[in-house]
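Novice: Below is the structure, and that's it, no one-letter string:
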């Protein structure tokens, strides 16, 4: 095919090529088109028909030829750059390109990735970035006569990545400022960031938290469940929420709640998870205490009901009025025990306060008027022992008021106690009452309460000495009382 300026195939598809016929190539270092070397013609044709941005520079002054895809890179310099020397096309960046150009002219291919160049292509300086390669071009005699470039402007990509990094930096700074533990993973579940609170809580070193090692602080019994749930969340690109135990920096185990949501880009593609971990040990312990208290209240309610039912069933009296008084007294004793426990939030009851409540009528408000004396150190009864012991004292007081020392004006009751090695030893001594000719032969409700409460319910020992001058009762029981439904009935 003839290669004259008017009929060249270079004008077939490219707007850049269509300008070739009006250019006086003879006035450039390229010379008339008819005399172009085959290598130059061939590369020019290949370049003009490509959609990849390309240019070639040929001859002593590296005359510049380019295709349509390269034209946007030139900006306002297109189309006047055709046939101009390379250094005149890009004077502001020429010095930066010289080393790469020289290597190409020395016969070596070069490569640059995201190279920063400040261009004035539109009349003002612009920060631009390019990825490109320079390759040497040989003339028909095999000598290097120019260079060929394929390139791509990566300015948008570089700026987007920079913005992403800045956003990621701000995001991580925000995570580090968060009081909760925060973590971020990639789409494969590998941990890419743990915030400052995580390391402060776990005491884990940053080098130990790579990939799945970030799960090292999890309790061994909980880790399989967490790993299974986390793997499912990754597969399903789904949220994640689970309670588990984690080792604290102090070496103890703490309960935490871990909640995460999938991360997605602007196109909705899954990027991984971002999660937060919060210490819920106090909340969980409070819930457990509440549940335990509910069980305790239920147990005590059933126990009280059992005692009331027994009082109704076993109380003996000569008439209805006496029966009612006896039952009401025992129920009132139960109520007083409940009040003592409630005042101390069911943690227990004070022994002296319990005794004063049952013996208030005989303690006396004036000097010398007391018919009962109380002597002993402060003792906090466990909640499990307060109610049955209160019933026991009530039965002793009732028996003393009806038949014993407190049934006569000159009778006295002395109550003394001491604590030794975790056991309470309480002695109830009656004097000055009616003589007791012999121990009672019938086991009434009171006797059942005394024996069943001390031995069966509280796991202690009871000694009843029915002396002629009055009852002498000694109780010996552990302060860590057993929790059982009353066996006194």
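Specialist: Received it, and whenever you're ready, just let me know what you need. Here the structure is a predicted model, which means the values were calculated and not measured.
Novice: Only C-alpha atoms from now on, for both contacts and neighbour counts.
Specialist: Will do.
Novice: The closest residue to residue 336 other than its chain neighbours is in what secondary structure piece?
Specialist: Closest residue to residue 336 apart from its sequence neighbours, by CA to CA, 6 or more residues apart in numbering: residue 357 at 7.4 Å. For residue 357, the element it lies in under DSSP states H and E is helix 351-363.
Novice: got the buried residues for that helix?
Specialist: Within helix 351-363, the residues that count as buried by 16 or more other CA atoms under 10 Å are 351-355, 357-359, 362-363.
Novice: just how off-centre is it within its chain?
Specialist: Distance, stretch centre to chain centre, for helix 351-363: 52 Å (CA atoms, centre = their mean, to the nearest Å).
Novice: Grab the nearest non-local neighbour of residue 429.
Specialist: residue 472 is the one closest to residue 429 (CA to CA, 6+ apart), at 4.5 Å.
Novice: Could you look up the SS state of the one you found?
Specialist: strand (DSSP: H, G, I helix; E, B strand; the rest coil).
Novice: List the residues that contact it.
Specialist: Applying CA atoms under 8 Å, 6 or more residues apart in numbering to residue 472 gives the contacts 427-430, 464-466.
Novice: Make TSV out of these and add neighbour count and distance to residue 329.
Specialist: Formatted as TSV, the contacts of residue 472 follow (neighbours: other CA atoms under 10 Å; distance: CA to CA, whole Å):
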residue	neighbour count	distance to residue 329
427	17	23
428	19	20
429	19	22
430	23	21
464	15	23
465	13	25
466	17	24
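Novice: Checking my notes, residue 437 in a strand, right?
Specialist: No. When three-state DSSP is applied, residue 437 is found to be coil, with no strand at that position.
Novice: Tell me which residues touch the nearest residue to it once chain neighbours are set aside, please.
Specialist: Distance criterion CA to CA, 6+ apart; nearest residue to residue 437, sequence neighbours excluded, is residue 468 at 6.1 Å. By CA under 8 Å, 6+ apart, the residues touching residue 468 are 435-438.
Novice: also this one, for the comparison:
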């Protein structure tokens, strides 16, 4: 090694040892040939013990295979990587690290190995886990409260003497139930921010189908991850259009079929189609029906969800809801 190279290596080690992060370096064989002082202080091991693949002895057994796979795959592809894993500290406690690695090159541009830096994210991860638990509890309580409110409204509707009041209370109960079903999807998915829109639409249809027997419901929905703030107004729109079909598409004792499809396009747009083979609508212009509370809600919710809503009469009624990519 030339004097210039020795001076450069010395300068690198001086900077690395005084960096506020744990630093490692690997050579062309994937083996590590350097760890800085913060790393060695964390692990409580000597440089000789960590060199090569000795460092991996401290990786948590549950993280080991994933850790090695990400490292070797990224190395072979000469790609940057970021991965969390648990590493044993000098006191025997496993701590969560966030490891960022990237390839580096010699002065002539040839690949020379990898540099990596790690930070301890244990406290941050614990805070996020605590937040996750809190949000799950909040969603659980919201779901239960919504279901209770829906049940109370339905009970009040069944006791109402005036037909108009009974109808309005029942419609309100269905709307509350629609929101409760979104919360239920969050609970079942183990998420506090995203729902499967396809499963959500299915649950809405099952809830509506339980109200009567003479109308058949068909559903064909893709699994579509959807954020809660978009899923709730979308679900309410679907709920309004489904209940509208129940009330107007099949007058008297007329039977029929309502079909719902939910598709995600290659461009990320989501299209939900609600069609029936009923008597159709006297007008397909949404503004002409603005006096109806249901259609006023559909219009407002469409704006909230960023949706384009169209309707047409063709052997019944077909509503199409087009939602932009997330």
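Specialist: Yep, it's here. Owing to the predicted nature of the structure, the values given are computational and were not obtained by experimental measurement.
Novice: ok, back up a step: check the alignment and tell me where the residue nearest to residue 429 of structure 1 lands in structure 2.
Specialist: In structure 2, the residue paired with residue 472 of structure 1 is residue 318, using TM-score structural alignment.
Novice: State the pair within the buried residues of helix 351-363 of structure 1 that is farthest apart.
Specialist: 351 and 362 (17.0 Å; CA to CA).
Novice: can you map out the strands along the stretch 201-326 of structure 2?
Specialist: In the stretch 201-326 of structure 2, the strands defined using DSSP state E, counting those that start in this stretch lie at 215-221, 225-227, 256-264, 270-276, 308-313, 317-323.
Novice: for the stretch 201-350 of structure 1, same thing?
Specialist: Here the stretch 201-350 of structure 1 has its strands, by DSSP E, counting those that start in this stretch, at 240-247, 253-264, 270-279, 348-350.
Novice: closest to residue 136 of structure 1 out of the ones you listed?
Specialist: Of the strands of the stretch 201-350 of structure 1, the one closest to residue 136 of structure 1 (CA to CA) turns out to be strand 270-279, at 42.3 Å.
Novice: gap between the closest one and the chain center?
Specialist: Put simply, strand 270-279 of structure 1 sits 9 Å off its chain's centre (CA atoms, centre = their mean).
Novice: How many residues are close by the aligned partner of residue 402 of structure 1 in structure 2?
Specialist: Residue 402 of structure 1 maps onto residue 247 in structure 2 when the alignment is built from TM-score structural alignment. For residue 247 of structure 2, the tally of surrounding residues (other CA atoms under 10 Å) stands at 11.
Novice: Let me see the contact set for residue 228 of structure 1.
Specialist: Going by CA under 8 Å, 6+ apart, residue 228 of structure 1 touches no other residue.
Novice: what residue of structure 2 takes the place of it?
Specialist: Using TM-score structural alignment, residue 228 of structure 1 pairs with nothing in structure 2.
Novice: any idea how far residue 294 of structure 2 lies from residue 210 of structure 2?
Specialist: Distance of residue 294 of structure 2 to residue 210 of structure 2, given as CA to CA, to the nearest Å: 20 Å.
Novice: Who has more neighbours out of these two?
Specialist: More crowded of residue 294 of structure 2 and residue 210, by other CA under 10 Å: residue 294, with 18 against 8.
Novice: what residue of structure 1 takes the place of that one?
Specialist: Using TM-score structural alignment, residue 294 of structure 2 lines up with residue 446 in structure 1.
Novice: Give me the nearest residue to that match, chain neighbours excluded.
Specialist: For residue 446 of structure 1, the spatially nearest residue (CA to CA, 6+ apart) is residue 395, at 5.3 Å.
Novice: Quick check: that neighbour touching residue 451?
Specialist: No. Residue 395 of structure 1 lies out of contact with residue 451 (CA atoms under 8 Å); the separation is 11.2 Å.
Novice: returning to that earlier point: adding mean neighbour count, write the strands of the stretch 201-350 of structure 1 out as CSV.
Specialist: Putting these into CSV (neighbours: other CA atoms under 10 Å) gives the following:
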stretch, mean neighbour count
strand 240-247, 19
strand 253-264, 19
strand 270-279, 20
strand 348-350, 21
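Novice: on that earlier part again, with structure 2 superposed, average distance for the helix holding residue 357 of structure 1?
Specialist: With mean CA distance after the TM-score superposition for structure 1, helix 351-363 of structure 1 departs from structure 2 by a mean of 3.4 Å once superposed.
Novice: wait, what's in contact with the match of residue 294 of structure 2?
Specialist: 392, 395-396, 399.
Novice: Inside helices: which ones of these?
Specialist: Among those, the residues falling in helices (DSSP state H) are 392, 395-396, 399.
Novice: Any chance you could list what contacts stretch 150-159 of structure 2?
Specialist: Under the criterion CA under 8 Å, 6+ apart, residues 165-170, 172-174, 176-177 lie in contact with stretch 150-159 of structure 2.
Novice: Type out the ChimeraX command that picks the buried ones from those residues.
Specialist: The ChimeraX command for the buried members of the contacts of stretch 150-159 of structure 2 (criterion: 16+ other CA under 10 Å) is given here:
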select :166,169,170,172,173,174,176,177
